[in-house]
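> Requesting a structural model of the entry that follows:
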Amino acid sequence: MSTDVHALFVTHTAESAPADARPAIEGVKRKFGHVPTAVGRMATSPQLLRGFLAASAAFEQTTLDPVGREIVVMTVATRNGCHVCVAMHTATLVGLEAPPEVVEALRAGRPLPDARAEALRSFTLAVMDHRGAVGDEETRAFLNAGHSARNALEVVLGVGAYTISTFANRLIDAPLDPPFRAFAWDGDDE
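I've put the predicted structure just below:
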């Protein structure tokens, strides 16, 4: 008899979660008004949930502007094939009133129309592709587009935070919650 290993990842509530995860779940619920299924499943490991939330909160405090942060997140999410993150962060970009052509390009993994934004997307890919050992030419292109050395390290933080999220969401087979279904992504948004 075969067991669905993804069924091991229970969708916890504040009441059912391990005690160490309850404050994090309650914080998410206060911030968003509900507990996304992915968060409920991540709560199986309180350390993973707290680690992701702390890294994500730190990333939100970087000097990258909100759309810039979303460029990093969407680049990681599409590269790592996380349908939950792509949908959630598409909703965020729409809320930020990002131009539709930017949202569409990010979802499709295509170059962005704005040179500075494209430099950020390309640098994020380079960080991922080279596991941080980005070459001089790629780093110079990023800096010449108006980004800073601080921004380069902030990209690394974003890649780290959202690698945790995308990998965890895929492992736990996180479903797309109803508020994000309008932004569903199957990886073929071309």
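> only C-alpha atoms for contact and neighbour calcs from this point on.
OK.
> Now residue 184. Nearest residue, chain neighbours left out?
residue 87 (5.2 Å; Cα to Cα, 6 or more residues apart in numbering).
> Please enumerate the helices of the chain.
Here the chain has its helices, by DSSP state H, at 22-32, 37-42, 46-60, 66-80, 83-95, 100-108, 115-129, 136-144, 149-171.
> Give me the buried stretch members for the third one, please.
Pointing back at helix 46-60 there. Burial within helix 46-60, assessed by neighbour count using 16 or more other Cα atoms under 10 Å, is assigned to 46, 48-50, 52-53, 55-56, 59-60.
> Which strands or helices does that helix pack on?
helix 22-32, helix 37-42, helix 66-80, helix 149-171 (3 or more Cα pairs under 8 Å, 6 or more residues apart in numbering; DSSP states H and E).
> likewise the fourth one?
Counting contacts by 3+ Cα pairs under 8 Å, 6+ apart, the secondary-structure elements packed against helix 66-80 are helix 46-60, helix 83-95, helix 100-108, helix 115-129, helix 149-171.
> Format those helices as a markdown table; extra columns: distance to residue 135.
Below are these laid out as a markdown table (distance: least, Cα to Cα, whole Å):
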| stretch | distance to residue 135 |
| --- | --- |
| helix 46-60 | 23 |
| helix 83-95 | 28 |
| helix 100-108 | 23 |
| helix 115-129 | 8 |
| helix 149-171 | 12 |
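> Here is a second sequence; please produce its structure as well for comparison:
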Amino acid sequence: GIALAVSQVNGCQYCLSAHTYVASNIAKIPADEIRRNRLGQADDPRTAAAVAFSRTLMTSRGKVSDADLATVRAAGFSDANIVEIIALSAQYMLTNFVNNVFDTEIDFPVVDLEVK
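Now for the predicted structure:
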């Protein structure tokens, strides 16, 4: 979910295509859940908190509010877990930037950048 949320914010069509393929075909995540993850949402409350926090982290450039932290903590994430969410988000942001810079050829079924 975090990979999808971050890649959506960063407009990385390569990563969205790759992560959608893996989520759909390997993890067997339903298409509607993939769509929600791209928007920083999820059916499961804990996953929803993580992807929402990740999305906010990206859109705020790391300047999350106390309320954002309280929300993710209330979902059961410790500060160590929050650092893990930040690290994953940064990892995906890095790959988004690399693929955006080099306009990597998409070798997965192409996903539209617009969430439908």
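> Please state their TM-score.
The TM-score (TM-score structural alignment, normalised by the length of structure 2) is 0.87; 115 aligned residues with a Cα RMSD of 1.6 Å.
> residue contacts, the aligned residue in structure 2 for the residue nearest to residue 184 of structure 1?
Residue 87 of structure 1 maps onto residue 17 in structure 2 when the alignment is built from TM-score structural alignment. Counting by Cα atoms under 8 Å, 6 or more residues apart in numbering, residue 17 of structure 2 touches 106, 108-111.
> could I get those as a markdown table with neighbour count and distance to residue 54 of structure 2?
Listed next are those as a markdown table, based on neighbours: other Cα atoms under 10 Å; distance: Cα to Cα, whole Å:
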| residue | neighbour count | distance to residue 54 of structure 2 |
| --- | --- | --- |
| 106 | 15 | 24 |
| 108 | 15 | 24 |
| 109 | 12 | 25 |
| 110 | 15 | 23 |
| 111 | 18 | 21 |
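> right, and out of those, which lies closest to residue 44 of structure 2?
Checking those against residue 44 of structure 2 by Cα to Cα gives residue 111 as the nearest, at 23.7 Å.
> Not counting sequence-adjacent ones, nearest residue to the counterpart of that closest one in structure 1?
Aligned counterpart of residue 111 of structure 2 in structure 1: residue 185 (TM-score structural alignment). Once flanking residues are discounted, residue 185 of structure 1 sits nearest to residue 83: 5.5 Å by Cα to Cα, 6+ apart.
> hang on, the one you found packs against residue 188?
No. Residue 83 of structure 1 lies out of contact with residue 188 (Cα atoms under 8 Å); the separation is 10.9 Å.
> Of those two, which one has the most company?
residue 83 (22 against 8; other Cα atoms under 10 Å).
> Please tell me how far the more buried one sits from residue 180 of structure 1.
For residue 83 of structure 1, the distance to residue 180 of structure 1 equals 10 Å [Cα to Cα, to the nearest Å].
> How about residue 171 of structure 1?
Distance from residue 171 of structure 1 to residue 180 of structure 1, by Cα to Cα: 20 Å.
> what do you get for residue 72 of structure 1?
Residue 72 of structure 1 is 19 Å from residue 180 of structure 1, where distance means Cα to Cα.
> repeat for residue 136 of structure 1
Distance of residue 136 of structure 1 to residue 180 of structure 1, computed by Cα to Cα: 39 Å.
> Likewise for residue 68 of structure 1?
21 Å.
> Also residue 52 of structure 1?
Going from residue 52 of structure 1 to residue 180 of structure 1 by Cα to Cα gives 20 Å.
> Nearest spatial neighbour of the most centrally placed residue in structure 2, chain-adjacent residues omitted?
What sits nearest the mean C-alpha location of structure 2, by Cα atoms, centre = their mean, is residue 5, with 2.4 Å. Spatial nearest neighbour of residue 5 of structure 2, excluding adjacent residues (Cα to Cα, 6+ apart): residue 38 at 4.3 Å.
> Please give me every residue in contact with that neighbour.
Applying Cα under 8 Å, 6+ apart, the residues contacting residue 38 of structure 2 are 1, 4-8, 115.
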